[in-house]
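In: What would the 3D arrangement of this be:
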Amino acid sequence: MTTAPRPSGAPRVGRVERTTKESSVLVEVDLDGSGTVDVSTGVGFYDHMLGQLGKHGLLDLTVKTTGDTHIDAHHTVEDTAIALGEALRLALGDKSGIRRFGDALVPLDETLVQVAVDLAGRPYCVHTGEPEGQAYVVIGGDYVGSLTRHAIESLASNAAIALHVRVLAGRDPHHIVEAQFKALGRALRDAVALDPRVVGVPSTKGAL
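Out: Okay, here's the model as predicted:
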């Protein structure tokens, strides 16, 4: 179940409940939070990554997912990302007063990741630069490296945002994933921020 988009001036909170035969997901996100995170998906490494997203995005984020992890982590990661994207879209409402664009260049030891985001209402994702073999690495016992791109693409599609993620350097598989989620959080933090100089929606079309 998805709540209706917020009216202008209402708290910027999105809440989504999504249930399929593969998973049950509850996501709530507050764009004007302080980075308080309560995440439980049954996939420990993914919990850690969503925690980084919330902390560095200053998003108050609640995620409760029960999925068919006895098969693998794919459905749980995907369905959580879908619900998170939907919750972000709802929380943004009509996007009045936001900065709209955000970007970040984030190092994590040997790893460097660049993320740019446009809250344009047109879903698009470009994800490049992961080293050869990253997609096949298993991290934390049940998180396969290929899930990172899939999660980011699912989030971008359901949030209706344009998202570019570039891994510029990196060796350690954990660092490569973590830097992406941190950079995504920082870019979203800038893009969703309210700017008092912005009157209405930041688009010459008058709508996003």
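
In: rest of the way, CA atoms for contacts and neighbours
Out: Fine.

In: Show me where this protein has its helices.
Out: For the chain, helices defined by DSSP state H occupy the ranges 44-57, 74-92, 146-159, 173-192.

In: contacts for the first one?
Out: Spelled out, that is helix 44-57. 34-41, 59-61, 77, 139-140, 143, 177-178, 181-189 (C-alpha atoms under 8 Å, 6 or more residues apart in numbering).

In: Pull the distance from that helix to the chain's centre.
Out: 9 Å (C-alpha atoms, centre = their mean, to the nearest Å).

In: So which bits of it are buried?
Out: 45-47, 49-57 (16 or more other C-alpha atoms under 10 Å).

In: Dump the residues you listed to TSV, plus distance to residue 66.
Out: As requested, these are exported to TSV (distance: C-alpha to C-alpha, whole Å):
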residue	distance to residue 66
45	15
46	13
47	12
49	17
50	15
51	17
52	20
53	20
54	20
55	22
56	25
57	24
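
In: next up, for comparison:
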Amino acid sequence: MRETIIERKTNETDIRVKLNLDGTGKYKNDTKIGFLNHMLDLFTKHGRFDMEVICNGDIDVDYHHSVEDIGIVIGKCFADILGDVRGINRYGNFYMPMDEALTLVAVDICGRSYLKFDVDIPTQKVGSFDTELVKEFFLGFTRGIEATIHIKTFYGENSHHIIESVFKGFARAIAQAVEIDEKFKDEILSTKGVLA
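Out: Okay, the predicted model is just below:
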């Protein structure tokens, strides 16, 4: 099984993430941030991973540190499991409709950190969650995994729907990228022979 547990403790957050890439979509996410829990549940279910995220952060300040650091730790879990990325598809992409919203997510697990986040979210908050933190989550994830990730929402009106299309689309795209290609399971998908 491709699985790991990573813990990270700072003066701002105390995080434990358990991830199994070959799961069935089971989740137990307790970030103390209701909307983020919902998005991580969706990510886990639609990626068909098994994931547990426990975070105790300084949410009395705001949600920024928790959201960013959770992204980093989840990204590091993927990196830890994938190692030299031998045998995986490496690339994944998915168009995700969510009612009136449509988002494209494309992923290259290449050892180079780059995020293109082209998502217009019409409101500043969904419930108590600052919508600008969606980008911060994906910046953290990108740094943790060291991948190139492009996220573009073509249209949408409801902020919740737009963000949900992002997380679901990301789940499907990265699930495709980390899938083992049986034809090349002992190779790295690069003419260089290494990534980065």
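
In: quick revisit: who wins for proximity to residue 117 of structure 1 among the helices of structure 1?
Out: helix 173-192 (6.4 Å; C-alpha to C-alpha).

In: which residue numbers in structure 2 go with that closest one?
Out: Aligned by TM-score structural alignment, helix 173-192 of structure 1 falls on residues 159-178 of structure 2.

In: what's the mean distance for the matching stretch versus structure 1?
Out: With mean C-alpha distance after the TM-score superposition for structure 1, stretch 159-178 of structure 2 departs from structure 1 by a mean of 0.4 Å once superposed.

In: which residues touch that stretch?
Out: 21, 39-40, 42-44, 46-48, 82, 88-109, 121-123, 126, 134, 151, 153, 156.

In: Show me those that map onto strands.
Out: Members of these lying in strands (criterion: DSSP state E): 91-98, 101-108, 126, 151, 153.

In: Please spell out the ChimeraX selection for the buried subset of those.
Out: Buried members of these, defined by 16+ other C-alpha under 10 Å, are picked up in ChimeraX with:
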select :91,92,93,94,95,96,97,98,101,102,103,104,105,106,107,108,151,153
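
In: any idea how far residue 135 of structure 2 is from the residue nearest in space to the middle of structure 2?
Out: The centre of structure 2 sits closest to residue 141, judged by C-alpha atoms, centre = their mean, with a distance of 5.8 Å. From residue 141 of structure 2 across to residue 135 of structure 2, the span is 10 Å (C-alpha to C-alpha, to the nearest Å).

In: Report the contact partners of the alignment partner in structure 2 of residue 75 of structure 1.
Out: In structure 2, residue 75 of structure 1 lines up with residue 65, judged by TM-score structural alignment. By C-alpha under 8 Å, 6+ apart, residue 65 of structure 2 lies in contact with 12-13, 57-59.

In: Check residue 133 of structure 2 too.
Out: 64, 67-68.

In: Ok, residue 128 of structure 1 next?
Out: Here residue 128 of structure 1 is in contact with 165-167 (C-alpha under 8 Å, 6+ apart).

In: I'm done for today, thanks for sticking with me.
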